[in-house]
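S.K.: need a structure here:
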Amino acid sequence: MPFHKGENRFIYGLHDPGGEHLMIVNGQAKGWVLVTEEIGSEANDRGSADYRNIADRGLGVIVRLNQSYGSNGTIPREERYPEFAQRVANFVAGSQGAHIWLIGNEMNLEREQ
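M.R.: I've put the predicted structure just below:
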């Protein structure tokens, strides 16, 4: 099975960048990096990120997009869904080095709502 840049055949990884060197063994990348991003919910925000520094090493990249963290809500209240959806679309369209995206974190936990 072929893998695309930003993917890896191993199933384990890191939560947040910073330990990538631990997953490169004898020059071979062995794992994934989950990057979390707080992107807000402003529909006109075109900010994005570049994950090529991870993908170019052969590691898999997964990006989790949160409106915010904790009691501010990992996703917004329902009335802000359209703005958040546009913000997510803007972020994804402008970002490089990743193509696997998660929206929100543990929405079943009260502290994340």
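S.K.: C-alpha from now on. contacts and neighbour counts both.
M.R.: Noted.
S.K.: what residue of this protein is the furthest out?
M.R.: Asn26 (26.8 Å; CA atoms, centre = their mean).
S.K.: Give me the distance between it and Gly97.
M.R.: As judged by CA to CA, to the nearest Å, Asn26 and Gly97 stand 23 Å apart.
S.K.: Check Ala29 too.
M.R.: Separation of Ala29 from Gly97 (CA to CA): 16 Å.
S.K.: here's the other one to compare against:
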Amino acid sequence: MPRELFDSPYIFGLHDPGGESIMAAAGRRGWVLFTEAVGSDPADTSGRDYRPWSNQDFGIICRINHGYGSVGTLPLPARYPDFARRVANFVAASPGCRIWIIGNEMNHRQEWPESAAGVRTA
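M.R.: Coordinates of the predicted model:
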């Protein structure tokens, strides 16, 4: 049975799934961090099921990005309301996770979206 908060008593884990068998074999089920690019379509109600990992007692963290690279970890400001709705839809449709990070390293230029003029903006 998964822990109520889908958390882990350990402080270590993996960035992206794929090596959790190592933690399981050691009897130390730490954290698994997932990254998801969800876009900003407010009509998109899709999500992801994290229960295959949380039901094995791994702690689950999901980082939600608008996109990667020049798409921007967050969208341009005009799309913030749509992105917020999309994030809410994704969270509502994603069982097995209760810890969410919005965006990645917004202080790094490579995570900024390109404006229509091709100039990166923050």
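S.K.: do you know how far the residue farthest from the centre of the first structure is from Glu42 of the first structure?
M.R.: If you go by CA to CA, the gap between Asn26 of the first structure and Glu42 of the first structure works out to 44 Å.
S.K.: For stretch 89-100 of the first structure, grab the matching residue range in the second structure.
M.R.: Aligned by TM-score structural alignment, stretch 89-100 of the first structure falls on residues 88-99 of the second structure.
S.K.: Now do the matching stretch: everything it contacts.
M.R.: Under the contact criterion CA atoms under 8 Å, 6 or more residues apart in numbering, stretch 88-99 of the second structure has outside partners 5-6, 38, 42, 44-51, 53-55, 60-62.
S.K.: Which members of those are positioned in strands?
M.R.: In strands, judged by DSSP state E, the following of the contacts of stretch 88-99 of the second structure are found: 60-62.
S.K.: I'd like to know which of the residues you listed is nearest to Trp100 of the second structure.
M.R.: Set against Trp100 of the second structure, the nearest of those by CA to CA is Cys62 (5.0 Å).
S.K.: So Pro17 of the first structure belongs to a strand, correct?
M.R.: No. Pro17 of the first structure: not assigned to a strand; according to DSSP: H, G, I helix; E, B strand; the rest coil it is coil.
S.K.: Can you report how many residues lie near Asp7 of the second structure?
M.R.: By the criterion of other CA atoms under 10 Å, Asp7 of the second structure has 22 neighbours.
S.K.: Please report the distance of it from Pro17 of the second structure.
M.R.: Counting by CA to CA, the gap from Asp7 of the second structure to Pro17 of the second structure is 15 Å.
S.K.: Next up, the contacts around the residue most central in space within the first structure.
M.R.: Nearest to the mean C-alpha position of the first structure, counting by CA atoms, centre = their mean, stands Val63 at 1.1 Å. By CA under 8 Å, 6+ apart, the contact set of Val63 of the first structure is 34-37, 98, 100-102.
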